[in-house]
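> can't give you the sequence, but here's the structure:
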């Protein structure tokens, strides 16, 4: 047990701490000094009085409350014309200002003038010389001149009045928008010039065709339908996934797969960080150690079919594109080209895609007399 601390220091004056013989509860209540009573317990007569007069010698009774409830009391020196004068101490709202009867509106901005020209790369692409991307590279390389001046930036708008040359040769006039179907064989690159020297599609086209560019690409070992056009705007429009054209392939692959695995691709799939959109795949038949499938996609990303097949454990050994939108490979012989009639092309594109592509079906065909269409129109 610990002893309570003791205070041995004597109180000042030698007096001891007072002790009470009776408990606190037994003491009479009247022993408490009168000055300690609460203010509310005092009799009315004992409440302090404030005899000091108000400043100015007036009291609030001199200004009785107004009889009308909506009117505030007025000061003796208050001017009716300055009722709304700003009084910060009283939360005034500031001096009243009359509003003009007619509000002055800000003058509308004049509409922006539409550009009269088009980007240089777009013009080169529409002429069927190259894709827009390749045309931009030509500009950067200094191969393009406008009005006798070499340009090195594709951020330039030109009009029909500008004289454009590529490698010193004048830009050919724009022709009518045309579309060709080509049955691409295996072993050809879809490019105008391959840096490795491999054979290209355009080196193996039949003679007599205008300068064409491809709509999309097919891999070196992929065969089937490849669309070609003389209009870069059309090529760009049909390559966009937003156009919504379905691309169908027949696939022969080594391995085994079930229809259930293929149905799961309808929700899309992500492979090595690359997201592929919905794929409609159907199992056709088994052929020994191989299976035949039909793939339908809308995006057409690089090596999409082969990458998805490898994801399912299959190795593609033959890939044939059989359709691109409404255009079918059909019985077109390998290596042959067939032009789509202008009337059919216009109907299949529709107004929306034709406007997006900037297609022109009214220009004369090369060799036409008087600008009339030939039998293919």
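Noted; the coordinates are in hand. Since we're looking at a predicted model, the values are computed, not measured. Numbering: from 1, shown residues only.
> from here on, contacts and neighbour counts on C-alpha atoms
Noted.
> mind listing the helices for this structure?
Counting by DSSP state H, the chain has helices at residues 120-126, 132-140, 232-239, 259-263, 304-311, 342-357.
> Which elements pack onto the first one?
This points to helix 120-126. Where contact means 3 or more Cα pairs under 8 Å, 6 or more residues apart in numbering; DSSP states H and E, helix 120-126 is packed against helix 132-140, helix 232-239.
> In TSV, list these along with distance to residue 285.
TSV is the format used below for the helices and strands packed on helix 120-126 (distance: least, Cα to Cα, whole Å):
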stretch	distance to residue 285
helix 132-140	41
helix 232-239	31
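> Columns distance to residue 261 and mean neighbour count on top of those, output as JSON lines?
Formatted as JSON lines, the helices and strands packed on helix 120-126 follow (distance: least, Cα to Cα, whole Å; neighbours: other Cα atoms under 10 Å):
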{"stretch": "helix 132-140", "distance to residue 261": "38", "mean neighbour count": "18"}
{"stretch": "helix 232-239", "distance to residue 261": "28", "mean neighbour count": "22"}
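> Tell me, how many residues neighbour the closest residue to residue 294 other than its chain neighbours?
Distances taken as Cα to Cα, 6 or more residues apart in numbering put residue 250 closest to residue 294, at 4.7 Å, once the chain neighbours are dropped. Using other Cα atoms under 10 Å, residue 250 has 20 neighbouring residues.
> another structure for you, compare them:
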């Protein structure tokens, strides 16, 4: 068994930004990939990117440095790598990062708050897939004085697309006769979920901000600015996703 920083060959190619993992597997099968001067066609091949020399079409590849960023997204930016309508994306807020990063999940164009970006696909899956139950907390302004009955319904679960949402944690932070500021914490990530949940109980949202993801908070980070996650934060997020910490 090989020791050290070992990984599957297809994964190493994907991490180097050569292609998706599926496309990398196709290139391996086609005999386009060499390891230490030898053509490799076995999909299960294990390599050590710190030691082994990998080439694709004769060109050496090197895995990208893993990047994990926390952005305080302003309204007016698309949570995407590019936009077909020419609108600004969150990558426009991070011009000096050379790695090919992408948003982890999404915040709507008119929404604000905490958004992670990375070039680590497995990390992104751990954060976004519902099975890992990573909590996300939002503060939303809705029309009207939200009722106790509406809060109870949100906490028990709302039927969306024929399925009941997981129980949410809901708190009324403050209100006037015309609007309410509500904190809502969920562990799912359905499209427009918070807005649709609030709409379903009769209190449509006109402003949404994500303030927390797992244990991560904005902590005074200005809108439009970002910071790198620490290695400890990345480690704790991954452990939490796997249920190794409470």
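Yep, that arrived. As the structure is a prediction and not an experimental result, all values here were calculated from the model.
> Drop the TM-score for these two in here.
The TM-score (TM-score structural alignment, normalised by the length of structure 2) is 0.76; 223 aligned residues with a Cα RMSD of 3.3 Å.
> returning to what we had before: any chance of the helices of structure 1 in JSON lines, plus distance to residue 207 of structure 1?
Output for these, formatted as JSON lines (distance: least, Cα to Cα, whole Å):
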{"stretch": "helix 120-126", "distance to residue 207 of structure 1": "21"}
{"stretch": "helix 132-140", "distance to residue 207 of structure 1": "23"}
{"stretch": "helix 232-239", "distance to residue 207 of structure 1": "21"}
{"stretch": "helix 259-263", "distance to residue 207 of structure 1": "42"}
{"stretch": "helix 304-311", "distance to residue 207 of structure 1": "32"}
{"stretch": "helix 342-357", "distance to residue 207 of structure 1": "21"}
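> Nearest to residue 286 of structure 1, out of those?
Ranking the helices of structure 1 by proximity to residue 286 of structure 1 (Cα to Cα) places helix 259-263 first, at 12.2 Å.
> Next, count neighbours for the closest residue to residue 33 of structure 2 other than its chain neighbours.
Excluding its sequence neighbours, the residue lying closest to residue 33 of structure 2 (Cα to Cα, 6+ apart) is residue 56, at 4.8 Å. Residues near residue 56 of structure 2, counting by other Cα under 10 Å, number 18.
> okay but residue 56 of structure 2 is in contact with residue 34, surely?
Yes: at 6.6 Å, residue 56 of structure 2 and residue 34 qualify as touching, with contact defined as Cα atoms under 8 Å.
> give the contact list for residue 171 of structure 2.
Residue 171 of structure 2 sits next to 151, 182, 183, 184 when contact means Cα atoms under 8 Å, 6 or more residues apart in numbering.
> The first one maps to what in structure 1?
In this case it means residue 151 of structure 2. Matched by TM-score structural alignment, residue 151 of structure 2 corresponds to residue 262 in structure 1.
> Give me the nearest residue to that match, chain neighbours excluded.
Computed as Cα to Cα, 6+ apart, the closest residue to residue 262 of structure 1 that is not its neighbour in sequence is residue 281, at 5.6 Å.
> picking up where we left off before, could you tell me which of the contacts of residue 171 of structure 2 are located in strands?
Among the contacts of residue 171 of structure 2, the members falling in strands (DSSP state E) are 182, 183, 184.
> Tell me the one among those residues nearest to residue 19 of structure 2.
Looking across those and measuring by Cα to Cα, the closest to residue 19 of structure 2 is residue 184, at 38.0 Å.
> so what corresponds to the closest one in structure 1?
Mapped onto structure 1 by TM-score structural alignment, residue 184 of structure 2 lines up with residue 295.
> Quick one: neighbours of its match, just the number.
If you count neighbours by other Cα under 10 Å, residue 295 of structure 1 ends up with 20.
> from memory it sits against residue 253, does it?
No: counting by Cα under 8 Å, residue 295 of structure 1 does not reach residue 253; the two are 12.0 Å apart.
> Looking for the alignment partner of residue 226 of structure 2 in structure 1.
Using TM-score structural alignment, residue 226 of structure 2 pairs with residue 337 in structure 1.
> Its match against residue 179, yeah?
No: using Cα under 8 Å, residue 337 of structure 1 is not in contact with residue 179; the gap is 10.3 Å.
> The two: which has the busier surroundings?
It is residue 179, of residue 337 of structure 1 and residue 179, that has more neighbours when counted by other Cα under 10 Å, with 23 against 20.
> Spatially nearest residue to that one (excluding sequence neighbours)?
Of all residues not flanking residue 179 of structure 1 in the chain, residue 229 sits nearest, at 4.6 Å (Cα to Cα, 6+ apart).
> same deal with residue 185 of structure 2?
With sequence-adjacent residues excluded and distances taken as Cα to Cα, 6+ apart, residue 185 of structure 2 is closest to residue 137, at 4.2 Å.
> corresponding residue for that neighbour in structure 1?
With TM-score structural alignment as the criterion, residue 137 of structure 2 lines up with residue 248 in structure 1.
> Quick check: the gap between its match and residue 326 of structure 1.
Taking Cα to Cα, to the nearest Å as the measure, residue 248 of structure 1 and residue 326 of structure 1 are separated by 11 Å.
> When those two are compared, which one has more neighbours?
Between residue 248 of structure 1 and residue 326, counting by other Cα under 10 Å, residue 248 is the more crowded of the two (21 against 11).
> can you pull the contacts of the more buried one?
Applying Cα under 8 Å, 6+ apart to residue 248 of structure 1 gives the contacts 294, 295, 296, 297, 321, 322, 323, 324.
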